[in-house]
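Let's see this in three dimensions:
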Amino acid sequence: MLAKVILDFGSARMRATTVAIPDPGPLERFLPESAPGCAFVRRGDGFVALGEVARFETDTLEAADVWWDEISDHIDHDSEMPGEFGTGPLAVGSFTFDPDRSEDLSVLIVPEVIVGRRGELSWMTRLGPAHRSTALPPVAEPTRRPGGLEVLGGSMGEGVWTDIVAEVVELIRRGEVHKVVLARDLLVRSDAPFDLRHLFGRLLAGYPMTWAYLVDGLVGATPELLLRRQGGLVTSRVLAGTVWKDAEGTDPLAKAAELARSQKDISEHEFAVESVASALAPYCQAMNVPEAPSVLKLPNVMHLATDITGVVCQEAGALTLAAALHPSAAVCGTPSHLALDIISELESLDRGRYAGPVGWVDTQGDGEWAIALRGGQVRATAPSEIQLFAGAGIVADSSPEAELAETAAKFVPMLQALGLD
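Sure thing, here's the model as predicted:
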């Protein structure tokens, strides 16, 4: 295990204060360009987080879970709204898809200031040894649109990628594995360091039904919630099976019917549902797994979707559950250990924190962790480059050309945010 504490509380007690505030308006307007900031927002609800009181870099969810438990024990929290979901001190993080095969580290950040909204409730939490101010942070400077953009291509050409898909299909048909999720990337360069706040705002506007996230250089808008733990309940939204808009402008209802009848997509979805249900079962006293999926409609694609719910054991916090669920068949394949080996051997791509958990946890173990999809990553060593990612689930009936088209559709949200649509 590799772990690195950048800032730490030491043995000192820390005081958190949470106060109710008037509706602050668009949360993203508080994100500054010049200082660390995180965000997790869906349909206007969620939070932005400013500053860092503590930061933990690691290669395992389990290590992050232990560290956060220790940090939580040092926090005294005064709140005007005790028990309200998502209020109070939080840890915000994103984790690598495969820590054994990535040069990136996962990160868990304890922010200094949080401004949040959920429904009619708005709040601010400040964390630190002497915080007493109830003033909102200042509205930040306007965001910068990227300029001089150049698409540099990916780690492999489209023809190479479709050849790999065909190779994986043969492995599946021979019975060596049931499903493998293959990803590809695009590198985009700007003439100046990216202002990720601009991309985040564009994603919020264009894809309000998704969970928009911004954590330590990772930005995107994902439709897939790995889990929400709220009190005694856990929910996981499973997405697998996809159709996308075509040039002919096919009626959306016809596309939805096509998806619901597609044996290939139904098979892919069933693998993903089974993997999540099996992973959650040891932590739940009871579970509900719908017999058939629904169709989730997004601006550019439709997915088969299943919401799994369970009554969770009290000792299983959100990070514990995320460690149990990741990687699911929706982003890896099944059996997962075989799919991971195939991905490592054939994909020729370091996914970094793409397709890993991204989200937050509170001091009681409640929280929300999504899967970092429809996004891109900017690394500190190359602030003028962003690596975009998209993936597709490969099963026995997969067509390499269709899977390539699916990844192209999944690049669209980030390309639109960049202004390259």
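
Please count neighbours and contacts with C-alpha atoms only from this point.
OK.

Can you spell out which helices and strands pack onto the helix or strand hosting A279?
Assessed by DSSP states H and E, A279 sits inside helix 263-280. Here helix 263-280 touches strand 233-244, strand 301-312, helix 318-325, strand 333-334, going by 3 or more C-alpha pairs under 8 Å, 6 or more residues apart in numbering; DSSP states H and E.

Highest mean neighbour count out of the ones you listed?
strand 333-334 (a mean of 26; mean count of other C-alpha atoms under 10 Å).

Now the very next helix or strand once past it: buried residues?
With elements assigned by DSSP H and E, the helix or strand that comes after strand 333-334 is helix 336-346. By neighbour count on 16 or more other C-alpha atoms under 10 Å, the buried set for helix 336-346 is S336, L338, A339, L340, I342, I343, S344.

want to put them side by side, so please do this one too:
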Amino acid sequence: MKPITITIALAGSYFVFAILLNSVGTVILQAINSLDVSKTQASVLEGYKDLSIAIMSFFVASFIPRIGYKIAMLMALSLVAVMCVLMPSIAEFYGFKLLFAVIGCSFAMMKIAVYSVIGQVTDNANSHSALLNTIEGVFMLGVLLGYWVFSGFIDNNNAQSNDWLNVYYLLAVMVGVALLAVLVAPIKTPVIRVSAGAQWQAFVAMLKLTYQPLVLIFIISAFLYVLIEQGVGTWLPTFNNQVLKLPVDVSIQLASLFAAALALGRLVAGQLLRFINWFSLLLGCLIAMAVLVLLVLPLTHEVDGSQISSVFDVPFAAYMLPLIGFFMAPLYPLLNSVMLSSLAKHQHAAMTGLIVVFSALGGTTGSVITGLVFDKFSGQYAFYLTLVPIGLLLVSVSIFKKMTLQPQYLAASAS
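Sure, this is the predicted structure:
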């Protein structure tokens, strides 16, 4: 019974964070509509979320075992619950900056704690992998549900109203339930103590890794991927509303297809990799992404969804753009897997730190650039711009593949 209560606590915590973390695209659209915020200003919300995750992950990694995983999880959930309760009263853009900074910092603590606690309820590699995949699956379910939760509080007839902020009362209740689940779960306090110099040593280890050519080209590739993913994913609700003229709630619901496509793409890729080489799959996905952008965006000029009231009545072209997530999905886990398997095991923690930091930087950069181009030109121009990082990613992945075949680079990475 004890492992079950711990599993419920971990999955429930990840579920509510999935909704909160991936609400940034919806909040950007609503900030533009109801708070009179420009697209350029709204784009910084991604940075408040991603950069706080990166910075907090680095600083708390060695601190959390000292205070205990359960306390860290309770702190994370409590902070987020307080912010959710306060949001309807604040109803200002600075409140959303603070909200996503708190969500980012709290998720950093939660992710480190959750990944560490999984080892308490599993006794071998297979059960560990199974539980981790289950919890990550619950996370994706939260991402999908989040779009529909927010859309249910939006009044299309009164776009300027702040009544949609009442969604945060519901989210506060959901966070409260997760908090109670953690409170009753028998999560053990870790016995291992981390030395005072561990943080500095981890930082030095990360810096040393960046000097290796194979790691450097991987970092560039990961940065470019997240730039594309966050640029498209974060701004898709706004694109649906302001370019395709769809109602706000339908725009948000339609954007959930992007998350669904990402989840499906990773499942399909897992099966395809049993039969084809990882590099061939990556190249095929990148080419398919570019083709989809070039084929679908011209069709969006003809879409006028102003009379549509249901996501099931949306024109075919509007469904096609979120499907870029299907081809995008395999890239990130594949790159991470190939890179980590090229390193010695004692370097995995430092490499994971680099992945978190540069993923955060890529996500923030993608959101800001897309928002700026969207604001100054149009949504079509902003999404056409994804062709640039797709092209650069083709080059960087090709170089990355070549390096993985050359013993001198692998030897340097494994040292």
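
What's the TM-score once they're superposed?
Once the chains are laid over each other, their TM-score by TM-score structural alignment, normalised by the length of structure 2 reads 0.26; 170 aligned residues with a C-alpha RMSD of 6.6 Å.

May I see the buried residues of helix 336-346 of structure 1 arranged in a markdown table, with distance to A256 of structure 1 as well?
Supplementary listing: these in a markdown table, determined by distance: C-alpha to C-alpha, whole Å:
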| residue | distance to A256 of structure 1 |
| --- | --- |
| S336 | 29 |
| L338 | 32 |
| A339 | 29 |
| L340 | 31 |
| I342 | 31 |
| I343 | 30 |
| S344 | 33 |
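
Okay, buried residues for the helix holding A279 of structure 1 please.
Quick answer for helix 263-280 of structure 1 (16+ other C-alpha under 10 Å): 264-273, 275-277, 279-280.

Please enumerate the strands of the stretch 51-200 of structure 1.
For the stretch 51-200 of structure 1, the strands defined by DSSP state E, counting those that start in this stretch occupy 54-58, 75-79, 90-94, 106-110, 113-118, 121-128, 150-153, 179-189.

What is the third one packed up against?
Strand 90-94 of structure 1 sits against strand 106-110, strand 211-215, strand 357-362, with contacts defined as 3+ C-alpha pairs under 8 Å, 6+ apart.

And for the first one?
Here strand 54-58 of structure 1 touches strand 3-7, helix 61-72, strand 106-110, going by 3+ C-alpha pairs under 8 Å, 6+ apart.

any chance of the ones you listed in a markdown table, with distance to I386 of structure 1 and mean neighbour count too?
Listed next are those as a markdown table, based on distance: least, C-alpha to C-alpha, whole Å; neighbours: other C-alpha atoms under 10 Å:
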| stretch | distance to I386 of structure 1 | mean neighbour count |
| --- | --- | --- |
| strand 3-7 | 24 | 13 |
| helix 61-72 | 25 | 18 |
| strand 106-110 | 18 | 26 |
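
Which one, of these, ends up nearest to A221 of structure 1?
Set against A221 of structure 1 and scored by C-alpha to C-alpha, these come closest in strand 106-110, at 18.8 Å.

just the angle between the closest one and strand 90-94, please?
Going by axes from the mean of the first three to the mean of the last three C-alpha atoms, to 10 degrees, strand 106-110 of structure 1 is angled at 160 degrees with respect to strand 90-94.

Strand 106-110 of structure 1 packs against which elements?
Using 3+ C-alpha pairs under 8 Å, 6+ apart: strand 106-110 of structure 1 touches strand 54-58, strand 90-94.

on that earlier part again, for the very next helix or strand once past the helix holding A279 of structure 1, which residues meet the burial criterion?
Per DSSP H and E, the first helix or strand lying C-terminal to helix 263-280 of structure 1 is strand 284-288. By neighbour count on 16+ other C-alpha under 10 Å, the buried set for strand 284-288 of structure 1 is C284, M287.

same thing with stretch 214-232 of structure 2?
Neighbour-count burial for stretch 214-232 of structure 2, counted by 16+ other C-alpha under 10 Å, picks out 214-215, 217-232.

contacting residues around it?
Contact with stretch 214-232 of structure 2 is made by 209-210, 325, 328, 331-332, 335, 339, 354-355, 358-370, 383, 386, 389-390, 392-393, 396-397, 399-400, 403-404, 409-410, 413, as judged by C-alpha atoms under 8 Å, 6 or more residues apart in numbering.

so of the residues you listed, which ones are in helices?
For the contacts of stretch 214-232 of structure 2, membership in helices holds for 209-210, 325, 328, 331-332, 335, 339, 354-355, 358-370, 383, 389-390, 392-393, 396-397, 399-400, 403-404, 409-410, 413, with DSSP state H as the criterion.

PyMOL command for the buried members of the residues you listed?
To isolate the buried members of these in PyMOL, using 16+ other C-alpha under 10 Å:
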select buried, resi 209+210+325+328+331+332+335+339+354+355+358+359+360+361+362+363+364+365+366+367+368+369+370+383+389+390+393+396+397+400+403+404+409+410+413
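
Just the angle for the helix holding A279 of structure 1 relative to strand 284-288, thanks.
160 degrees.

Give me the angle between helix 263-280 of structure 1 and strand 233-244.
Our comparison of helix 263-280 of structure 1 with strand 233-244, counting by the same axes, to 10 degrees, yields an angle of 160 degrees.

how far off strand 301-312 does helix 263-280 of structure 1 point, in degrees?
Angle, helix 263-280 of structure 1 to strand 301-312, by the same axes, to 10 degrees: 20 degrees.

Nearest to W360 of structure 1, out of the helices and strands packed on strand 106-110 of structure 1?
Judged by C-alpha to C-alpha, the one of those that comes nearest to W360 of structure 1 is strand 90-94, at 4.4 Å.

the inter-axis angle of the closest one versus strand 121-128?
Here strand 90-94 of structure 1 runs at an angle of 90 degrees relative to strand 121-128 (the same axes, to 10 degrees).
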